[in-house]
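Asks: can you look at this prediction? I've put the sequence above it.
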Amino acid sequence: MDGLTAVGLAANIIQFLDFCATLLSEASEVYHSASGLSQEYVELQDVARDLSLLVDGLITPKTNAGPRVSYQGLGPGPDMLSIAHSAKAVATELISVTRGASGC
């Protein structure tokens, strides 16, 4: 075996071992977590819930909050509402996916 082939083989072995270590670490984290999710998934759920709540405030204005001011001074315009509805859909999908991952 020539030197270049040996170096390539060693690099492949190291890459495989790194992948295995990462996989085992993540599996252990999920196994030991109370929710059955990794910390990354829990944070993603929290962000999706926060996004959903913020967008709800744009889509459904509160009556006791007074007039809402936008860039144009007229409240949320059609473009803003379209973005808000898209963000709500993304947040709902993220929450659904992360709940599905936990088996809930």
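Replies: Alright, I've got the coordinates.
Asks: contacts, neighbours, all on C-alpha from now
Replies: OK.
Asks: and Leu54, how far from Ala27?
Replies: Counting by C-alpha to C-alpha, to the nearest Å, the gap from Leu54 to Ala27 is 33 Å.
Asks: what's the answer for Ile59, then?
Replies: 39 Å.
Asks: for Glu43, same thing?
Replies: Distance from Glu43 to Ala27, by C-alpha to C-alpha: 17 Å.
Asks: ok, structure two:
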Amino acid sequence: MNDKNLNISKSKKNIFTDNNEIVGLAKNNSARLLNTCRSVFPTFFDNLKQINPDLKKSELIFCVYLKLDFSTKEIALYTFVTPKAIQNRKNRIRKKLNIASDVDIYKWFDEL
């Protein structure tokens, strides 16, 4: 049964990260990224809103980058900010979503 759950979990992430349109929008820091993700993956945003309904648009977009499993350097490159700023954003998102510091944030988003 655990193998089945593991495969389901992997397939969910693959669906999200294998969506070339979303990855392309993220890499281009497109204004359409959030709306496209909301229409394709509404349960992801519903789950985030259940945890913290006060997340801002910019925080939701940042969550998409984390869900896409982009590294700190990649996110910095695509969003035109420094890696240090991305690390600070990760820490703020951890606080807002109550993610413990010992939990891998990418794994947490993968399981969301």
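Replies: Right, received. Where do you want to start? This structure is a prediction, so every number in the text was calculated from the model and none was measured.
Asks: fetch the TM-score of the aligned pair.
Replies: For this chain pair, the superposition-based TM-score is 0.31 by TM-score structural alignment, normalised by the length of the first structure; 47 aligned residues with a C-alpha RMSD of 3.6 Å.
Asks: return the set of buried residues in the helix or strand where Ala10 of the first structure lies.
Replies: For Ala10 of the first structure, the host element (DSSP states H and E) is helix 3-32. For helix 3-32 of the first structure, burial by neighbour count (16 or more other C-alpha atoms under 10 Å) applies to Val30.
Asks: how far does it sit from the chain's center?
Replies: Counting by C-alpha atoms, centre = their mean, to the nearest Å, helix 3-32 of the first structure is centred 25 Å from the centre of its parent chain.
Asks: what packs against that helix?
Replies: Contacts defined by 3 or more C-alpha pairs under 8 Å, 6 or more residues apart in numbering; DSSP states H and E place helix 3-32 of the first structure against no helix or strand at all.
Asks: report all helices and strands that the helix or strand just after that helix contacts.
Replies: Next in sequence after helix 3-32 of the first structure, counting helices and strands by DSSP H and E, comes helix 39-59. Counting contacts by 3+ C-alpha pairs under 8 Å, 6+ apart, helix 39-59 of the first structure packs against helix 78-102.
Asks: how much space separates Ile95 of the first structure from Ile59 of the first structure?
Replies: Taken as C-alpha to C-alpha, the span from Ile95 of the first structure to Ile59 of the first structure is 19 Å.
Asks: neighbour count for those two, which is higher?
Replies: Ile95 (20 against 16; other C-alpha atoms under 10 Å).
Asks: the more buried one reaches Arg49, doesn't it?
Replies: Yes. With contacts counted by C-alpha atoms under 8 Å, Ile95 of the first structure reaches Arg49, the gap being 7.1 Å.
Asks: for the second structure, just list every one of the helices.
Replies: 2-17, 20-27, 33-40, 42-51, 57-67, 72-79, 83-97, 105-111 (DSSP state H).
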